[in-house]
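>>> Below: sequence and its predicted model.
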Amino acid sequence: MDRKKALKRYLFFGCSLFLCAFGIALVTNARLGTTPITSVPYVLSLLSGLSLGMLTLLVNIVFVALQMLVMREGLSRKYLVQMPVVLVFSVFIDIAMALTRFLPLDGYPLQMAAVVVGSAILGLGIAFEIVCQVAIAYRTRLAVGNVKTLFDCGHVVVAVGLSLLFAGTVLGLREGTVISALLVGNFVRLSGPLAQKATRLWAE
């Protein structure tokens, strides 16, 4: 792939990251919970007062460190290349949280609508990430494959444990978290054909 095509693909990947961040922010600012994938950073954010983006960065650094320990591969390139992507994604989350914080989501129907729309945007962003096949794409495929439910449940269980341990109650996890968990994978599949067509942007 020549430089022009590669640049187009990476720019598109950046846009897909922002779509994911915007979807996460919309679900979270609906105040009915957060997405399963951000449940641990969100709980830590509520406990610490740090931003969701900052905690997303810190939690992902821990996850990458754990990956290296489990795989016993040391500080290899495939782990290092994740860090710039996670950093950009974390910044995008904070930007999206600021953009969606003041949306007039008063009333349960509007809040629930925001959860559904946010899940759809997140699913579209993930589908676009997959076809880009860069940086963290292999992790995205894992998250939307057959182990998605287990992957999401693991995050939620850890988030619940942290909430009970440090606050004595469950923080930041509500029906919106469950609905997002059920919807995102379906929206990824529905967005698949559109994402495949988008590859023409850098294939031509």
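Everything's here; your move. Residues are numbered from 1 along each chain as shown.
>>> Every contact and neighbour count from this point should use C-alpha atoms.
Fine.
>>> Which other helices and strands does the helix ranked longest in the chain contact?
Counting residues, the longest helix found in the chain (DSSP state H) is helix 3-29. Other elements packing on helix 3-29 under the criterion 3 or more C-alpha pairs under 8 Å, 6 or more residues apart in numbering; DSSP states H and E are helix 82-100, helix 108-132, helix 200-203.
>>> most neighbours per residue, which of these?
Ranked by mean neighbour count, the helices and strands packed on helix 3-29 are led by helix 108-132 with a mean of 23 (mean count of other C-alpha atoms under 10 Å).
>>> how big is the angle separating that helix from helix 3-29?
Helix 108-132 and helix 3-29 are oriented at 160 degrees to each other (axes from the mean of the first three to the mean of the last three C-alpha atoms, to 10 degrees).
>>> Skip ahead from helix 108-132 and say which helix or strand is next.
Next helix or strand after helix 108-132 toward the C-terminus (DSSP states H and E): helix 137-144.
>>> That next one: which residues count as buried?
If you call a residue buried by 16 or more other C-alpha atoms under 10 Å, then helix 137-144 has these buried ones: 137, 140-141, 143-144.
>>> do the same with stretch 9-28
Applying 16+ other C-alpha under 10 Å to stretch 9-28 flags 9-10, 12-28 as buried.
>>> Also stretch 44-51?
Neighbour count says stretch 44-51 has 44-45, 51 buried, by 16+ other C-alpha under 10 Å.
>>> Spit out the contact partners of Gly185.
Residues near Gly185 by C-alpha atoms under 8 Å, 6 or more residues apart in numbering: 123, 144, 148.
>>> Pasting the second one now:
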Amino acid sequence: MKALATRFTMFVLGLFILSYGVALAIRSKLGVSPISSLPVAISKVTGMTVGRITIFFYLVLVVAQIIILRKDFKVKNLLQIAFSSVFGFFTDSALSVTAALAPQSYIIKLIFLLTSVFLMGLAVFMLLVADIVNNSPEALCKAIAEKYSIDFAKVKIWFDLSCVAISATVSLIFFGNIGLIREGTIIGALFIGKIGGFFYRSYKHKVVSMLGI
């Protein structure tokens, strides 16, 4: 029971860190991660907060999983809804806390961006170690990969590209530009997973042993 409580705590802390990674990427104005790009674009169009749009977006992804997996969808995966709500709240909170941050020079913006990529990579590691439930985007990619026998990495790449393409289209239609699809989007796509993987390979066993999970 103690081990489960520790894993839940780590998972929630991972979501908290992830939210600040998203917030710093937005504040850098150099581009957000592929998954965040769509909620950010829709937020600018509707005026709703990024956190609320993220909650709705993740809910749609859970529904998509249910449609794809049907009887193979596990009840445990409904926890994604609860955790997406927590993540949405954390994201809005992080954006509120960082509202006064408005870096002007490119170097400072780049520091913000790289810090955000590091934080998101660290958060990915913590979510993987906690092993409570997959984040909704990864869970949908996994469902598609398993259902149609497609390599997960390929599904993830196409999912990320789809998010970026839809986000860019929405921004072009309403604002005449591609919004926060910039170099940071590419950097995030290339390195967030790699950083998370590095931590996972290097420190998973140490953390599991230290926390007794």
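Nice, thanks for sending it over. These numbers were taken from a predicted model, which means no experiment stands behind them.
>>> circling back: mind checking the helices and strands packed on helix 3-29 of structure 1 for the one nearest to Ser180 of structure 1?
When these are compared by C-alpha to C-alpha, helix 108-132 sits nearest Ser180 of structure 1, at 5.6 Å.
>>> What range does the closest one cover in structure 2?
The alignment of helix 108-132 of structure 1 onto structure 2 (TM-score structural alignment) covers residues 106-130.
>>> re the thing from before, now the helices and strands packed on helix 3-29 of structure 1 as TSV including distance to Pro36 of structure 1?
Shown next, in TSV, are the helices and strands packed on helix 3-29 of structure 1 (distance: least, C-alpha to C-alpha, whole Å):
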stretch	distance to Pro36 of structure 1
helix 82-100	15
helix 108-132	11
helix 200-203	31
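>>> of those, which approaches Val59 of structure 1 most closely?
Val59 of structure 1 sits nearest to helix 82-100 of all the helices and strands packed on helix 3-29 of structure 1, at 10.0 Å, using C-alpha to C-alpha.
>>> Nearest to the spatial middle of structure 2, which residue is it?
The centroid of structure 2 falls nearest to Ile35 when counting by C-alpha atoms, centre = their mean (5.9 Å).
>>> Now do the same for that one: its match in structure 1.
In structure 1, the residue paired with Ile35 of structure 2 according to TM-score structural alignment is Ile37.
>>> With Ile166 of structure 2 instead?
Matched to structure 1 by TM-score structural alignment, Ile166 of structure 2 sits across from Val158.
>>> so which helix or strand takes in the closest residue in space to that match that isn't next to it in sequence?
Among residues not flanking Val158 of structure 1 along the chain, Val40 sits closest, at 6.6 Å (C-alpha to C-alpha, 6 or more residues apart in numbering). Assigned by DSSP H and E, Val40 of structure 1 belongs to helix 39-48.
>>> Just after that helix, pick out the following helix or strand.
Note on helix 39-48 of structure 1: by DSSP H and E, the next helix or strand toward the C-terminus is helix 52-71.
>>> Check what contacts that next one and list those residues.
Identification of contacts with helix 52-71 of structure 1 by C-alpha under 8 Å, 6+ apart yields 38, 40-42, 44-45, 74-75, 79, 83, 86-87, 89-94.
>>> which of the residues in whichever helix or strand comes after that helix are buried?
Using DSSP H and E, the helix or strand that directly follows helix 52-71 of structure 1 along the chain is helix 77-80. Within helix 77-80 of structure 1, the residues scored as buried using 16+ other C-alpha under 10 Å are Tyr79.
>>> Helix 77-80 of structure 1: average distance to aligned residues in structure 2?
Superposing on structure 2 and averaging over aligned pairs (mean C-alpha distance after the TM-score superposition for structure 1), helix 77-80 of structure 1 comes out at 2.6 Å.
>>> what do we get in structure 1 for Val60 of structure 2?
Using TM-score structural alignment, the equivalent of Val60 of structure 2 in structure 1 is Val62.
>>> mind checking how far its match is from Pro41 of structure 1?
Distance, Val62 of structure 1 to Pro41 of structure 1, by C-alpha to C-alpha, to the nearest Å: 11 Å.
>>> Looking at these two, which is more packed in?
Pro41 (25 against 12; other C-alpha atoms under 10 Å).
>>> For the equivalent of Val22 of structure 2 over in structure 1, give me its contacts.
Under the alignment by TM-score structural alignment, Val22 of structure 2 pairs with Ile24 in structure 1. Listed by C-alpha under 8 Å, 6+ apart, the contact partners of Ile24 of structure 1 are 34-35, 38, 93, 118-119, 122.
>>> can you do 10 Å?
Neighbouring residues of Ile24 of structure 1 by C-alpha atoms under 10 Å, 6 or more residues apart in numbering: 18, 34-38, 93, 96-97, 115, 118-119, 121-122, 180.
>>> again with Val45 of structure 2
Here Val45 of structure 2 is in contact with 39, 170-171, 173-175 (criterion: C-alpha under 10 Å, 6+ apart).
>>> So it versus Ser136 of structure 2, what's the distance?
23 Å.
>>> Pull the contacting residues for Thr199 of structure 1.
Applying C-alpha under 10 Å, 6+ apart, we find Thr199 of structure 1 in contact with 8-9, 12, 128, 131-132.
>>> ditto for Val178 of structure 1
Neighbour list for Val178 of structure 1: 32-36, 152-153, 156 [criterion: C-alpha under 10 Å, 6+ apart].
>>> SS state for whatever residue of structure 2 lines up with it?
Matched by TM-score structural alignment, Val178 of structure 1 corresponds to Ile186 in structure 2. In three-state terms, and counting by DSSP: H, G, I helix; E, B strand; the rest coil, Ile186 of structure 2 is helix.
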